[in-house]
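Novice: No sequence on hand, only this structure:
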């Protein structure tokens, strides 16, 4: 659709049209961009800090040679922020910390059978890299979302990269979280530095954080290399799907849709409702509210990717939502919890008219780094476990091994792995 004036009736669409309606905006990485990203990665691997300084100058018009932020600058950042923003960050930090602390999983130790004990425990990933976007919308809230679980998990080395110049809000959020290794580098070259290391930047084992097409492509390429790091997932563009009934507030819904549309031109927002009257009212509210948004031009372009869909029932809304698998799912109905049990695929769910998506973006406590583009079918929001690894243990007594020996020997022989069998037979002979 060319604008947000169209209302689609789901029952009037054939299967092909329904599939096309639920397609995300095409985010294609051209061969040209892939090649440039590959060249950037190889240049950083070869020339290290010199390459990073060169790319900072080329891409961000930033000419300082010191890549690492001076600790004094981090400490001084609080002097440039007013009390209200510092207080707000503190509240957000406390809520996010409380929710992620609750995600700790106790070790498991179970005697499977007499003489056979199996255990499971968790250890932190030793070193992690955090990428924080810093363009038209510097996402200092993402510092909290990534640094807090990394700290709780016990990661010993936490590096943060963000395009220069890094604002005081980001620096202060880092100080609150105890992040000291902050590097003023962005884009694909920062991902390369985190992935393979330079004289200044420590090589990490896993990279987290959203970014533009260059950052995402770099994360993909370093992850595919044999000696490259793990990554969280490919995040973006932002998505919001709202399910609403005739009792929902049109002004609330319009505000929520616009809150995601302003993220970027390729964002996508959807409203699913059985009420034509509600959809019409939401459309009027969007046109009224968008006028006053500083990022209205961005939001208008995002709305070209977006839809108002009239369904036959709330159950059909849920079915469509599960097929789409939104990053954010808002359920604004009279009894939202009745629909929650039907949700299969979603990054984060917001129940009721008093739970705007903005709450999760900043301060309710849940994490706002979420899978997009249908990845919710297999991926979850960032949480404590993403910064940890699971280790299992088994301990057998002589009696326990003896009771299990015939089973192991039988299976080993069936797989034609004689040495496996011999490791049992030798002990019992």
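Specialist: Perfect, I can see it now. Source: prediction; values computed, not measured. Numbers count the residues shown, from 1 in each chain.

Novice: CA atoms for contacts and neighbours, from now on please.
Specialist: Noted.

Novice: From residue 251, how far out is residue 351?
Specialist: According to C-alpha to C-alpha, to the nearest Å, residue 351 and residue 251 sit 17 Å apart.

Novice: right, and residue 179 touches residue 147 too?
Specialist: Yes. With contact defined as C-alpha atoms under 8 Å, residue 179 counts as touching residue 147 (7.4 Å).

Novice: Show me which of these two is the more surrounded one.
Specialist: residue 147 (26 against 21; other C-alpha atoms under 10 Å).

Novice: so the more buried one is in which element?
Specialist: helix 140-153 (DSSP states H and E).

Novice: Just the residues contacting the helix or strand that that helix is followed by, thanks.
Specialist: Scanning forward in sequence from helix 140-153 by DSSP H and E, the next helix or strand is strand 157-161. Residues from elsewhere that reach strand 157-161, judged by C-alpha atoms under 8 Å, 6 or more residues apart in numbering: 126-132, 147, 150, 179-186, 190, 202, 204.

Novice: Next up, a structure to set beside the first:
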């Protein structure tokens, strides 16, 4: 039902619901910690109704998957891989930089890839080859030497092909919170990883958050969401199409229009009715529309303030002067500017990453990128002249903190020899 909403109400409706999964996830983590591979087989039989002989997808199974996927789709996956790789190559920082900031002091940074990461690729009833590309490619571009991927069984051939094209080193047919636990803790078959990335349901996301002591994560990623900021120049038919594109993801998807024009909001409502009538996933969309609505604002600046408060996963900017709006937006996972920048472009082929923070986590997290797979080490070269220039500062502050050995480490070096 398309209706005017308050921003606070909309924010509450798109809550992640993670806490409801805590007890079940805690039990699953304990089973994997104690049982290893056996627990994974048992949990797969319980949740996926499959009895597996092995967890690892073999090279022959990868090769066979190509024969089960239409050649045209494979060509498009290869093209998408190239575009996603191109964008992420542009993100790569210098591996090493050094700058002499004053005589005797040279500072710098060294960027190093992680040794081994894990990617969770949703699956089961559907295939998400695009997510396979999005998770693996930035890790590969960053130079991570070992990329492990888990996805629910039976692994869809399309997902398998996408993971192979993206460059996954290992593919395991295990899903849910148990897959996250396996990658974080390790089992007899799956070696532990340093970081786990990728979207999933509330059980997957809760497992990621509960296991951060063992493996870092990208960010919480739950049901999809979109916010659109529109003025009188926006096309309501395009807006409605973008809303439905996100609504068809999940019954819990959240959609918000922020506009200065009541007429635009009304027109979007009419187009939604027309487009839903022919939608193939109309049932899911109908549920998701319970989490949808619009907010009328007196100015675009007021609209920008609401967008920053909402911190949406996807932000579509449909206004006459987009650069002015763009400069004011601080919190959004990915921004799509102009009438032809459909959010679906970023889902598949523009090259930007579609693994993004949801449920307001864009306030504090950025979407998946190359830097998620790197560590950054600070460097300092300090000569005699440099030590003299900062010695008094270090000694004074160290003594003020009562850390006298810190000061002595400087005083000893400054003595005549």
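Specialist: Okay, I see it. Note that this is a predicted model, so its numbers are computed, not measured.

Novice: distance of the counterpart of residue 186 of structure 2 in structure 1 from residue 189 of structure 1?
Specialist: Matched to structure 1 by TM-score structural alignment, residue 186 of structure 2 sits across from residue 197. Distance of residue 197 of structure 1 to residue 189 of structure 1, given as C-alpha to C-alpha: 11 Å.

Novice: what about the two, which has more around it?
Specialist: A count of neighbours by other C-alpha under 10 Å puts residue 189 above the other of residue 197 of structure 1 and residue 189, at 29 against 18.

Novice: what kind of secondary structure is the more buried one in?
Specialist: Following DSSP: H, G, I helix; E, B strand; the rest coil, the label given to residue 189 of structure 1 is helix.

Novice: hmm, back to that, could you verify my assumption that the match of residue 186 of structure 2 touches residue 190?
Specialist: No. The pair residue 197 of structure 1 and residue 190 fails to qualify as a contact (C-alpha under 8 Å) at a distance of 9.7 Å.

Novice: Give me the helices and strands touching the helix holding residue 147 of structure 1, please.
Specialist: Helices and strands touching helix 140-153 of structure 1, by 3 or more C-alpha pairs under 8 Å, 6 or more residues apart in numbering; DSSP states H and E, are helix 83-101, strand 127-131, helix 168-177.

Novice: Among those, single out whichever gets nearest to residue 281 of structure 1.
Specialist: For residue 281 of structure 1, the closest of those is helix 83-101, at 33.3 Å, according to C-alpha to C-alpha.

Novice: What residues in structure 2 pair up with that closest one?
Specialist: The aligned range for helix 83-101 of structure 1 is 71-89, by TM-score structural alignment.

Novice: what comes into contact with the matching stretch?
Specialist: 66, 133-134, 137-138, 141, 161-162, 165-166, 348-353, 369-370.

Novice: Give me the mean deviation of that stretch from structure 1.
Specialist: Compared with structure 1 after fitting, stretch 71-89 of structure 2 has a mean deviation of 1.0 Å; criterion: mean C-alpha distance after the TM-score superposition for structure 1.

Novice: buried set for that stretch?
Specialist: 74, 77, 78, 80, 81, 83, 84, 85, 86, 87, 88, 89 (16 or more other C-alpha atoms under 10 Å).

Novice: mind giving me TSV with those residues and columns for distance to residue 385 of structure 2?
Specialist: Below are the buried residues of stretch 71-89 of structure 2 laid out as TSV (distance: C-alpha to C-alpha, whole Å):
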residue	distance to residue 385 of structure 2
74	61
77	57
78	55
80	53
81	51
83	49
84	47
85	45
86	44
87	43
88	41
89	39
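
Novice: circling back: for the match of residue 186 of structure 2, list the residues it contacts.
Specialist: Residue 197 of structure 1 is in contact with 45, 48, 203, 204, counting by C-alpha under 8 Å, 6+ apart.

Novice: Just the ones of the residues you listed in strands?
Specialist: With strands taken from DSSP state E, there is no overlap with the contacts of residue 197 of structure 1.
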